[in-house]
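*Asks:* Need a 3D model of the sequence below.
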Amino acid sequence: PLAIQQTISVYLIAYAAMSIVHGPLSDAIGRRSVILGGMLVFTLASVGCALATDLPTLLAFRAVQGLSAGAGQIVGRAAIRDLFHGDDAQRLMSQVAMIFGIAPAIAPLVGGWILGWAEWPVIFWFLTAFSGLLLLATWSWFPETHPPDRRVPLAMRSLVRDYVAIFLNPRFQRLAAASSFNFAGMFLYIASAPVLVMQHLHLGERDFGWLFIPTIGGMVVGAYLSGRAAGRMSGDALTRIGFVVGGIGALIHVAYAALADPFAIPWAVLPLFLTGVGVALIFPILTLAILDMYPRQRGSASSLQAFTSLVVAALVSGAMSPWLSHSTLYLALGSASLTLLGWAFWRWERNVCQRLPACPQETTAVEPADPL
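*Replies:* Sure, this is the predicted structure:
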């Protein structure tokens, strides 16, 4: 168990560290090159993990995986905004948010299924094949969305200055916090899955679907509704609905954990469907609001948003989950508190700016700088 936790921690630390580089790098050399490079490195690192014969080697290649894994997610968001605007951007961002939202939920299902009939290296051979296919598809069909005339030179001084300016922007802080804490409310259950499924629900390692299928279903439904609502409902109204739905799910979970004896399926996991719907409704709106603040540095803005979310997720996984997962009630209260905190930051943003799409774009805080 300790070795498994180490491989996860090393991966997440490397992922978070590199997440602040992918975006600015794509602003400087283009989106396509960064995504292809990231996928190639991830594929090779997966081979290294599969062939590793000792823990230090495995940890080293897991770190390389983490360094490259975020390229598609972070740069992909910027690419969407490069190509699409308004309602079209919201529809596509909803679909992408669904994929990236269900990925951490479906991964334990696939991993548990593989471990049911094979040894752990097969998991990494599966990742090798999967990432190799994605690399081939991206090479064949993904166009460059960030032309040379819109690129920003990459330099350490300008990179640090840009990040400081973006991070200190109060509106970015509110939007990023609202998005990160709302997602963390769902991620707390994902991080606590082994304890929740095997200790509290008394199920086996192949039964993680009971926890993750409702979450995945909620993400799919929420993303579909967000895409359908584009052009028919304001971002402000859709975000409000998302927090209401997620809040209802959190309250049901708290009530069930407090009153139910024993804590059992299906009611122990069904509220996660509403949580997933809420997250999928909210995420595209807040992400587009952040990207629209910095048209020339969407990569940097996407990177910093991802880094913020990863830091919050790391705190949830490393601190809150071990502290709360011994009690289903504490776990439900922790998840509800994170959702409430996300709502509080969004409410603050709403008070400052009544309609998210109508907020002024604060692009003057960051301008291209000459390279060193």
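*Asks:* Please count neighbours and contacts with C-alpha atoms only from this point.
*Replies:* Fine.
*Asks:* Report the secondary structure element holding Gln173.
*Replies:* Assigned by DSSP states H and E, Gln173 belongs to helix 170-191.
*Asks:* packing partners for that helix?
*Replies:* helix 271-293, helix 298-315, helix 328-352 (3 or more CA pairs under 8 Å, 6 or more residues apart in numbering; DSSP states H and E).
*Asks:* Phe183: which of those helices is closest?
*Replies:* With CA to CA as the criterion, Phe183 lies closest to helix 271-293 of those, at 6.1 Å.
*Asks:* Not counting its neighbours along the chain, what's nearest Val34?
*Replies:* Ser26 (5.9 Å; CA to CA, 6 or more residues apart in numbering).
*Asks:* gap between the one you found and Gln65?
*Replies:* Separation of Ser26 from Gln65 (CA to CA, to the nearest Å): 19 Å.
*Asks:* Count the residues that sit near Glu119.
*Replies:* Neighbourhood size, Glu119 [other CA atoms under 10 Å]: 9.
*Asks:* Equivalent analysis for Pro295, please.
*Replies:* Pro295, neighbours per other CA under 10 Å, totals 17.
*Asks:* next structured bit after the helix holding Gln173?
*Replies:* helix 193-194.
*Asks:* how distant is that next one from the center of its chain?
*Replies:* 19 Å (CA atoms, centre = their mean, to the nearest Å).
*Asks:* Go ahead and name everything in contact with it.
*Replies:* With CA atoms under 8 Å, 6 or more residues apart in numbering as the contact definition, helix 193-194 has outside contacts at Glu205, Phe208, Leu211.
*Asks:* run this one through as well so I can compare:
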Amino acid sequence: MVEKYVSRFILLPSLMLTVLASIGCAVTSNFTLFLVFRSLQALGTAAIPLIAAATITDLFDGEDRGSAMGTYQTLLSIAPAVAPILGGFIGDRYNYEGVFWSLVGTSILLLIINILFFPKDPKKHKTSKRNGLHFYRVMVKDKMGSILLSLSFLNFLIYFSVLVYLPVLLTSHYHLNLKLVGLLYLPMTISLIAGSLLFKYIQKKISLISVFTFTNFLIAFSVIGFGLTHTVSLSLMSLSLFIYGMGIGILTPSYATILTHQFEQNRASAMGVFNFVRYTGMSIGPILSGTLLEVLRGEIIFTMFGVIFGIISIFGYLLVYNTKNIDKNSPTNKPSF
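*Replies:* Sure thing, here's the model as predicted:
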């Protein structure tokens, strides 16, 4: 849809819907209405990340695109880690209504900024005739595309499993109060920022595929480390989460940048699929991990997650290695995207 219509035409109504739905969440005391408004809020906000990524790919090329994508993904990845801390402070003082009124104010501010500054005539780009459902099938059948989507899904499934599991672990196992629980999200938040900033620098020095390969294995080892240490030592657990956050900060923009190169003529649709797969992982993660915790210990679950991520990373490495052998004449030593 973003490829067919002007992004501004989609973005502004989406922000308006977010404002109205957030007001509804703040004022209603009926649970059914609350769920309806939350669904509308999700509908409004869902378009924003896709439009942002599509606009970045329109406005920037090459290394500049990777740098801009790094900045964008930094903010996008930090939000879930910062939200529990900020929401905890706001909710503690102003109850849940305060959280939604703060979202109303933020959404109105964003709406005004985008009305004034969002480009009215974005750079035109050539799009393939293969749009719609046919393109999504093509993307999944593409070897690199399927590997990236699988890793993205699992990465964010693990990420949100950790986010939801941490408060339970820290209160029940370590008997910490809620303020300290919020502060223990900071190592991962800080490392997310650091990882995204590091990506902006290293993507100019090292090929994207090298970054992709190394960081996949870093993620796998850090998740296994979290699984093995989170009930043993707060320090070792925090170190594992710090490394994991660095990996997410580096990988998320690298996945997005590789996909936009791989599907240059359908980059908005590619980002749409990428975001859909990520959000599906975010939704399934807490449900799956919560269900598994009924029958398995946390150590087994997260170690298993890390091992599965490592196995898929090995397939990704073998795919990259074989592609490099085919494409040795590439000046950047990267597969042709």
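*Asks:* Of the contacts of helix 193-194 of the first structure, keep whichever come out buried.
*Replies:* When the contacts of helix 193-194 of the first structure are checked for burial by 16 or more other CA atoms under 10 Å, the buried set is Glu205, Phe208, Leu211.
*Asks:* In the second structure, what residue corresponds to the second one?
*Replies:* Translated: Phe208 of the first structure. Counting by TM-score structural alignment, Phe208 of the first structure corresponds to Val181 in the second structure.
*Asks:* how big's the offset between the helix or strand containing that match and the first structure?
*Replies:* Val181 of the second structure belongs to helix 178-183 when assigned by DSSP H and E. When the first structure is overlaid, helix 178-183 of the second structure sits 3.0 Å from its aligned residues on average, using mean CA distance after the TM-score superposition for the first structure.
*Asks:* what element comes up after that helix heading to the C-terminus?
*Replies:* That would be, after helix 178-183 of the second structure and using DSSP H and E, helix 186-202.
*Asks:* in that following helix, what counts as buried?
*Replies:* Neighbour-count burial for helix 186-202 of the second structure flags 186-200 (criterion: 16+ other CA under 10 Å).
*Asks:* Distance of the equivalent of Met16 of the second structure over in the first structure relative to Thr57 of the first structure?
*Replies:* Correspondence of Met16 of the second structure to the first structure, assessed by TM-score structural alignment: Leu40. For Leu40 of the first structure, the distance to Thr57 of the first structure equals 19 Å [CA to CA].
*Asks:* Looking at those two, which has the bigger crowd around it?
*Replies:* Neighbour count, other CA under 10 Å: between Leu40 of the first structure and Thr57, Leu40 has more, with 20 against 14.
*Asks:* Quick check: nearest residue in space to that one, chain neighbours excluded?
*Replies:* Distances taken as CA to CA, 6+ apart place Leu135 nearest to Leu40 of the first structure, at 6.7 Å, with adjacent residues excluded.
*Asks:* check which helix or strand covers the one you found.
*Replies:* Taking DSSP H and E as the criterion, Leu135 of the first structure maps to helix 121-141.
*Asks:* aligned partner of Val192 of the first structure in the second structure?
*Replies:* Quick fix: residue 192 of the first structure reads Ser, not Val. So, by TM-score structural alignment, Ser192 of the first structure is matched to Tyr165.
*Asks:* dump the residue contacts of that match.
*Replies:* Pro286.
*Asks:* In contact with Tyr255 of the second structure, which residues?
*Replies:* Tyr255 of the second structure touches Leu148, Ser152, Phe212, counting by CA under 8 Å, 6+ apart.
*Asks:* And it? What does it align with in the first structure?
*Replies:* By TM-score structural alignment, Tyr255 of the second structure lines up with Leu286.
*Asks:* I'd like to know how far its match sits from His202 of the first structure.
*Replies:* Distance of Leu286 of the first structure to His202 of the first structure, given as CA to CA: 38 Å.
*Asks:* Now name the helix or strand holding the closest residue to Thr328 of the first structure other than its chain neighbours.
*Replies:* Take Thr328 of the first structure and drop its neighbours on the chain: the residue closest to it by CA to CA, 6+ apart is Ala257, 5.8 Å away. With secondary structure defined by DSSP H and E, Ala257 of the first structure is part of helix 235-259.
*Asks:* quick one: contacts for the aligned residue in the first structure for Thr55 of the second structure?
*Replies:* Alignment note (TM-score structural alignment): Thr55 of the second structure maps to Ala79 of the first structure. Contact analysis of Ala79 of the first structure by CA under 8 Å, 6+ apart lists Arg31, Thr145, His146.
*Asks:* Repeat that for Ile248 of the second structure.
*Replies:* Ser77, Asn155, Leu192, Gly195, Ile219.
*Asks:* Ok, Ala68 of the second structure next?
*Replies:* For Ala68 of the second structure, the contact set (CA under 8 Å, 6+ apart) comprises Ile56, Phe60, Lys200.
*Asks:* 7 Å instead, please
*Replies:* For Ala68 of the second structure, the contacting residues are Ile56, by CA atoms under 7 Å, 6 or more residues apart in numbering.
*Asks:* which position in the first structure aligns with it?
*Replies:* Taking TM-score structural alignment, the alignment pairs Ala68 of the second structure with Leu92 from the first structure.
*Asks:* and what of Tyr317 of the second structure?
*Replies:* Using TM-score structural alignment, Tyr317 of the second structure pairs with Arg347 in the first structure.
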